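Colleague: Sequence first, then the predicted structure:
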Amino acid sequence: MAALAADLMAGALLLWWLDLAEPLQLSTWWQHWQLLTLTRYRPDAVALRVTGLLGATSFVLLSAVAAVLIWQARSRRTQQAGATPGLLNPIVAATALGLGACSHGGGDVARTLTTRQALFEGDKTVVKVWPLRFNQHAWSILCFDTLYCRAWYARMTLGDDTPTRPSAAYGPGYLEHWSAGVHVDGFPPPAEIKWQTRDGRWRETRIDIDALFKDRRVRHNVPREEVRGARNGRPAVPPSILIEVNGSVIRIYMRAWIGTKHMQKAGNEYSYHRDDLILVKTLNY
């Protein structure tokens, strides 16, 4: 192993000499052959470069292993009693303070974990472009109280081929967590919807999303001074356009994720946003 390591290191030295010294005219072929006496072999040019590459790779790997071992040794020393805290100690301490604040609440400790609060509530900027507008969106459809229900929009078909239950069966919050997953660039031709109600009647309609949102205005309930992160007057996430088919009624909604500067749910640091479901239009057939 020692002889092999010596050969590899000699190859690395030769690779450096051939590739760096020669263009600078600092060596001669005679000097190259003098260097070859450092090895037990007489490789040709290709073998010489392969050996040099292996030597360089081994050198890098050994250096990395040595660096990791040295770092671990220093970390163990810093964890001993009376040692100066290492780089990770402040992070661990901050995490412990945060966990303590979550379990006990209130007091001065609570203020130490409000990094998100300090960042968002300290934002004094106001959106320059108002109202917020969009040129991309996502869409989805939900069907209730139908025997068949299909929508075609943006080269995608969504809906139900089997009977659906009435919305009342799901309670008053039946649309609470509804969001769209089909991304759309621009505004394709109108959505085509075909469905059959429980009385056996077939219905068809076309909904022109482009015309319905001609002003490209985002529907939401966040005041201008409260909006956060809407660069150039556009929300960070494209809004969702949602189509509800409920018996003989069609409703079109928009749900937009809008960042806010204050918590929308007290004590929940992950509630710095609103995504209200806004009714845009109701159609009866």
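Modeller: Okay, I see it. What you are looking at is a predicted structure, and each value in this text was computed from that prediction instead of being measured. Numbers count the residues shown, from 1 in each chain.

Colleague: Please count neighbours and contacts with C-alpha atoms only from this point.
Modeller: OK.

Colleague: Then Leu119 would be within a helix, right?
Modeller: Yes. Under DSSP: H, G, I helix; E, B strand; the rest coil, Leu119 sits within a helix.

Colleague: And for it, the neighbour number?
Modeller: 10 (other CA atoms under 10 Å).

Colleague: State the distance from it to Thr112.
Modeller: Leu119 sits 13 Å away from Thr112, going by CA to CA, to the nearest Å.

Colleague: longest helix anywhere in this structure?
Modeller: The residue-count maximum for a helix in the chain (DSSP state H) belongs to helix 45-78.

Colleague: what packs against the next helix or strand after that one?
Modeller: Using DSSP states H and E, the next helix or strand after helix 45-78 towards the C-terminus is helix 88-104. Counting contacts by 3 or more CA pairs under 8 Å, 6 or more residues apart in numbering; DSSP states H and E, helix 88-104 packs against helix 107-112.

Colleague: Contacts for the helix it packs on next, please.
Modeller: 94, 97-98, 100-102 (CA atoms under 8 Å, 6 or more residues apart in numbering).

Colleague: Can I get the buried part of those as one ChimeraX selection?
Modeller: Buried subset of the contacts of helix 107-112, written as a ChimeraX selection, criterion 16 or more other CA atoms under 10 Å:
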select :97,98,101
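
Colleague: ok, and here's another one to check against it:
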Amino acid sequence: MQSEQSARRLAGPLYGQEPWPIRFHEHTFVAALYNTLACSFLYNNYQFGTQKRDWTGQVFERPSGPGPEDRSARWNSGHIIVPKNGQTFPGPVELAWTSLDNTPLQASVDLDAMFKDRLVLHNVSREEVKEAWLKTLSIQPVTPKILVELNDRTVSVYMKAMVATEKEQVPGDPYTQSRSEPVLAWKHTY
């Protein structure tokens, strides 16, 4: 059983708050890139992509290639971003890339502004949500995955979070009492 102090730390400002609508305090970040000649994502002092610097400062770059037919595998990893100094997001996602037509592009995606209300995006109605699970969220909130995808000239931001449901999603299978599907939060073509 976790202590109240550790529950307060995990839940942050959500501790003891009304669980509906579902909100988040920390998140997992996932970067996905397809169809670029070179690409670099910078987020939380980490670099993702096909364009990187080695220890001497030399830049190495390579094309990213097309996306897989089944993109569900991209959700299997990620970097947990723990809030610092009360800030859920450590800053914007900075992107620099070369599109397939050899155009150099840059973008800054401000996740803090995009998710200013810290609402978990999902497709489950209030009536479908498992009541016992919902009651635990003020102590141990949901940690959604936020995926920033770059595909040639289009940047898309998705959120995916597990939401427990009263009913089985596959009849007869008690292990399917939840839903977890990506929801598009934002999209822009440059």
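Modeller: Okay, I see it. None of the values given here were measured: they were computed from a predicted structure.

Colleague: picking that back up, how far out from the middle of the chain is the longest helix of structure 1?
Modeller: Helix 45-78 of structure 1 sits 34 Å away from the centroid of its parent chain (CA atoms, centre = their mean, to the nearest Å).

Colleague: Next: stretch 199-209 of structure 1.
Modeller: 37 Å.

Colleague: Now do the contacts for the closest residue to Ile209 of structure 1 other than its chain neighbours.
Modeller: What sits nearest to Ile209 of structure 1 in space, not counting adjacent residues and going by CA to CA, 6 or more residues apart in numbering, is Pro190, at 6.1 Å. When contacts are counted by CA under 8 Å, 6+ apart, Pro190 of structure 1 touches 153, 206-210.

Colleague: Mind checking which of these are in strands?
Modeller: With strands identified by DSSP state E, the entries of the contacts of Pro190 of structure 1 that belong to them are 153, 206-207.

Colleague: Restricted to buried residues, select these in ChimeraX.
Modeller: Typed into ChimeraX, the line below selects the buried ones among these, using 16+ other CA under 10 Å:
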select :153,207
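
Colleague: need the ones in strands among the contacts of Pro190 of structure 1 in CSV with distance to Ala67 of structure 1, can you?
Modeller: Below are those laid out as CSV (distance: CA to CA, whole Å):
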residue, distance to Ala67 of structure 1
Tyr153, 58
Arg206, 67
Ile207, 64
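
Colleague: how far away is the residue positioned nearest the centre of structure 2 from Thr98 of structure 2?
Modeller: For structure 2, the residue nearest the mean C-alpha position is Ile146 (0.8 Å; CA atoms, centre = their mean). Per CA to CA, Ile146 of structure 2 is found 23 Å from Thr98 of structure 2.

Colleague: would you list the contacts of helix 107-112 of structure 1 in a markdown table and tack on distance to Lys265 of structure 1?
Modeller: Formatted as a markdown table, the contacts of helix 107-112 of structure 1 follow (distance: CA to CA, whole Å):
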| residue | distance to Lys265 of structure 1 |
| --- | --- |
| Ala94 | 24 |
| Leu97 | 22 |
| Gly98 | 19 |
| Gly100 | 21 |
| Ala101 | 18 |
| Cys102 | 16 |
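
Colleague: ok, the contacts of helix 107-112 of structure 1 vs Leu142 of structure 1, which is closest?
Modeller: The shortest approach to Leu142 of structure 1 among the contacts of helix 107-112 of structure 1 belongs to Cys102, at 39.0 Å (CA to CA).

Colleague: What spatial separation is found between the closest one and Gly267 of structure 1?
Modeller: 10 Å.

Colleague: swap in Thr146 of structure 1?
Modeller: 42 Å.

Colleague: ok, back up a step: now for the residue nearest to the centre of structure 2: what does it line up with in structure 1?
Modeller: Alignment note (TM-score structural alignment): Ile146 of structure 2 maps to Ile241 of structure 1.

Colleague: Repeat that for Asp112 of structure 2.
Modeller: So Asp112 of structure 2 corresponds to Asp210, using TM-score structural alignment.

Colleague: what sits against that match?
Modeller: 187-190.

Colleague: What count of nearby residues applies to the equivalent of Met159 of structure 2 over in structure 1?
Modeller: Aligning on TM-score structural alignment places Met159 of structure 2 opposite Met254 in structure 1. Burial measure for Met254 of structure 1: 24 neighbouring residues, criterion other CA under 10 Å.

Colleague: Can you tell me which helices and strands the helix or strand containing Met254 of structure 1 packs against?
Modeller: Counting by DSSP H and E, the element that carries Met254 of structure 1 is strand 249-255. Applying 3+ CA pairs under 8 Å, 6+ apart, one finds that strand 249-255 of structure 1 makes contact with strand 240-246, strand 277-284.

Colleague: Any buried residues in the last one, and which?
Modeller: For strand 277-284 of structure 1, the buried set under the neighbour-count rule, 16+ other CA under 10 Å, comprises 277-278.
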